[in-house]
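1. no sequence for this one, just the structure:
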């Protein structure tokens, strides 16, 4: 009985430490805010949308000890696909990177540090693809999440979004999300 109690207390302490560590990892943006509408600057250009297709500025701090790399994802869970829509999957940002400037998700990769890699999004482009919900479909949520990773991921250059998502989620030490909103009338 004592041994089970001891294991239980140890597990509780570890879980609380992980939560405290995760709570100190924060994501900030000068361009988007949690629960607020995004501007047309972050709307896709194509598929009937005519925005600027720029990725928002993002910065983060408080990464847990052992962080050696980051991943940044943008996802719309409200897309009428049955599986949501991946707008951006960026992996293998070095641990020294704690900010991405507005437009860093361009397909030419010019705003990225060495070693970082775009995974093809659901528009079938390697880079950021802005919001483009169906006209009249109402408000969609856009979840911008940064993940702290213990190492750069070993994934092929032509990895699917599902593979990238699996590898990031299986290895994440912590994550932080801003959920911005967008709609087209």
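-> Right, received. Where do you want to start? Quick caveat: nothing in here was measured; it's all calculated off a predicted structure. Numbers count the residues shown, from 1 in each chain.

2. Every contact and neighbour count from this point should use C-alpha atoms.
-> OK.

3. Let me know how buried the nearest residue to residue 126 once chain neighbours are set aside is, in neighbour terms.
-> Nearest residue to residue 126, sequence neighbours excluded (CA to CA, 6 or more residues apart in numbering): residue 120, at 4.3 Å. A count of neighbours around residue 120, defined by other CA atoms under 10 Å, yields 24.

4. which residues touch residue 120?
-> Residue 120 is in contact with 88-89, 126-127, 158-161, counting by CA atoms under 8 Å, 6 or more residues apart in numbering.

5. Distance of the most centrally placed residue in the chain relative to residue 5?
-> In the chain, the centroid-proximal residue (CA atoms, centre = their mean) is residue 73; its distance is 2.3 Å. Plainly put, residue 73 is 39 Å away from residue 5 if you go by CA to CA, to the nearest Å.

6. do the same with residue 158
-> Counting by CA to CA, the gap from residue 158 to residue 5 is 48 Å.

7. Equivalent analysis for residue 91, please.
-> The value you get for residue 91 to residue 5, if CA to CA is used, is 40 Å.

8. For these two, indicate the residue with more neighbours.
-> Taking other CA under 10 Å, residue 91 and residue 5 do not tie; residue 91 has more neighbours (27 against 10).

9. My guess is the more buried one contacts residue 68. True?
-> No: between residue 91 and residue 68 there is no contact under CA atoms under 8 Å: 11.8 Å.

10. so when I look at residue 91, I'm seeing a strand, right?
-> Yes: checked against DSSP: H, G, I helix; E, B strand; the rest coil, residue 91 lies within a strand.

11. how near is it to residue 35?
-> Distance from residue 91 to residue 35, counting by CA to CA: 25 Å.

12. Residue 85 now?
-> Residue 85 is 19 Å from residue 35, where distance means CA to CA.

13. more crowded one of those two?
-> Using other CA under 10 Å, the more surrounded residue of residue 85 and residue 35 is residue 85, with 21 against 13.

14. so who does that one touch?
-> Neighbouring residues of residue 85 by CA under 8 Å, 6+ apart: 75-79, 122.

15. Next up, a structure to set beside the first:
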């Protein structure tokens, strides 16, 4: 059963803009290539393509993250986090989660498994379907103030004060 709320429903409201994907329909099932191979779910850990538009003037950078609030932990699970994407970047191609071709000063943070890059879903059997929120934040600073050793949760904490708008979509995955 899909939960009726999202992880940002309890945060202060900020402006919204649009995020879309050529490789994932909002609310749709993540493709096999987007699922984790590293964690044994049979996928390839390829991040989905993302595009965003309609963000407010004053946007100086973006963050991109993927978060699973439904995993059986009290804190959820961060699968991917990128900070400090320049405001001129409004799209990431499929596979950008490997972090190799991101423009400076963008930083890919280690996910909750300690892997620096996109880590696809590997929902524990019997837990799903889990939702995997892909979230782009428009930030009013050129650099958010995270380092390569910062956690995605620390990045999210800084966004509480510096995000000026948010775009969200999600995909689902369930392991039989």
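-> Sure thing, it's come through. Not measured: the values here are computed from a predicted model.

16. returning to what we had before: am I right that the residue nearest to the centre of structure 1 is in a strand?
-> Yes: judged by three-state DSSP, residue 73 of structure 1 forms part of a strand.

17. Look at stretch 145-160 of structure 2 and report the distance between its end residues.
-> Stretch 145-160 of structure 2 has an end-to-end distance of 13 Å (CA to CA).

18. for that stretch, which positions count as buried?
-> If you call a residue buried by 16 or more other CA atoms under 10 Å, then stretch 145-160 of structure 2 has these buried ones: 146, 151-153, 155-156, 159.

19. Give me the aligned partner of the residue nearest to residue 126 of structure 1 over in structure 2.
-> Under the alignment (TM-score structural alignment), residue 120 of structure 1 pairs with residue 110 in structure 2.

20. what separates that match from residue 91 of structure 2, distance-wise?
-> From residue 110 of structure 2 across to residue 91 of structure 2, the span is 21 Å (CA to CA).

21. element containing residue 168 of structure 1?
-> Element membership for residue 168 of structure 1, per DSSP states H and E: helix 161-171.

22. before we move on, the earlier item: out of the contacts of residue 120 of structure 1, what pair is the most spread apart?
-> Spatial extent of these (CA to CA) is set by the pair 88 and 158 at 14.5 Å.

23. In structure 2, mark out all the strands, start to finish.
-> Per DSSP state E, structure 2 carries strands over the ranges 15-16, 18-20, 50-53, 61-68, 77-86, 91-92, 107-108, 130-139, 163-173.

24. what stretch of structure 1 does the fifth one fall on?
-> In this case it means strand 77-86 of structure 2. Counting by TM-score structural alignment, strand 77-86 of structure 2 lines up with residues 85-94 of structure 1.

25. how far apart are that stretch and its match in structure 2?
-> Comparison of stretch 85-94 of structure 1 with structure 2 after fitting gives an average deviation of 0.3 Å (mean CA distance after the TM-score superposition for structure 1).

26. Check the offset of that stretch from the chain's centre.
-> Put simply, stretch 85-94 of structure 1 sits 6 Å off its chain's centre (CA atoms, centre = their mean, to the nearest Å).

27. next one: stretch 76-93 of structure 2
-> The answer for stretch 76-93 of structure 2 is 7 Å, by CA atoms, centre = their mean.

28. Outside of stretch 14-22 of structure 1 itself, list whatever touches it.
-> With CA under 8 Å, 6+ apart, stretch 14-22 of structure 1 has contacts from 63-64, 173-176.

29. hmm, 7 Å instead?
-> 64, 174-175 (CA atoms under 7 Å, 6 or more residues apart in numbering).

30. And stretch 144-155 of structure 2, by the same measure?
-> 78, 81, 84, 107-111.

31. now, the most widely separated pair of those residues?
-> Farthest apart among these - using CA to CA - are 78 and 84, which lie 17.3 Å from each other.

32. follow-up on the earlier one: the residue nearest to the centre of structure 1 matches what in structure 2?
-> By TM-score structural alignment, residue 73 of structure 1 lines up with residue 65.

33. hang on, its match packs against residue 85?
-> No: applying CA atoms under 7 Å as the test, residue 65 of structure 2 and residue 85 come out as separate, 11.7 Å apart.

34. circling back to that earlier point, what's near enough to touch the residue nearest to the centre of structure 1?
-> 88-90, 144-146 are the contacts of residue 73 of structure 1 under CA under 7 Å, 6+ apart.

35. Across to structure 2, which of those hold up?
-> Using both residues aligned by TM-score structural alignment, their matches' CA atoms under 7 Å, structure 2 keeps these contacts from the contacts of residue 73 of structure 1: 88-90, 144-146.

36. Take these and write them to JSON lines, including distance to residue 30 of structure 1.
-> Below are those laid out as JSON lines (distance: CA to CA, whole Å):
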{"residue": "88", "distance to residue 30 of structure 1": "18"}
{"residue": "89", "distance to residue 30 of structure 1": "20"}
{"residue": "90", "distance to residue 30 of structure 1": "19"}
{"residue": "144", "distance to residue 30 of structure 1": "13"}
{"residue": "145", "distance to residue 30 of structure 1": "15"}
{"residue": "146", "distance to residue 30 of structure 1": "15"}
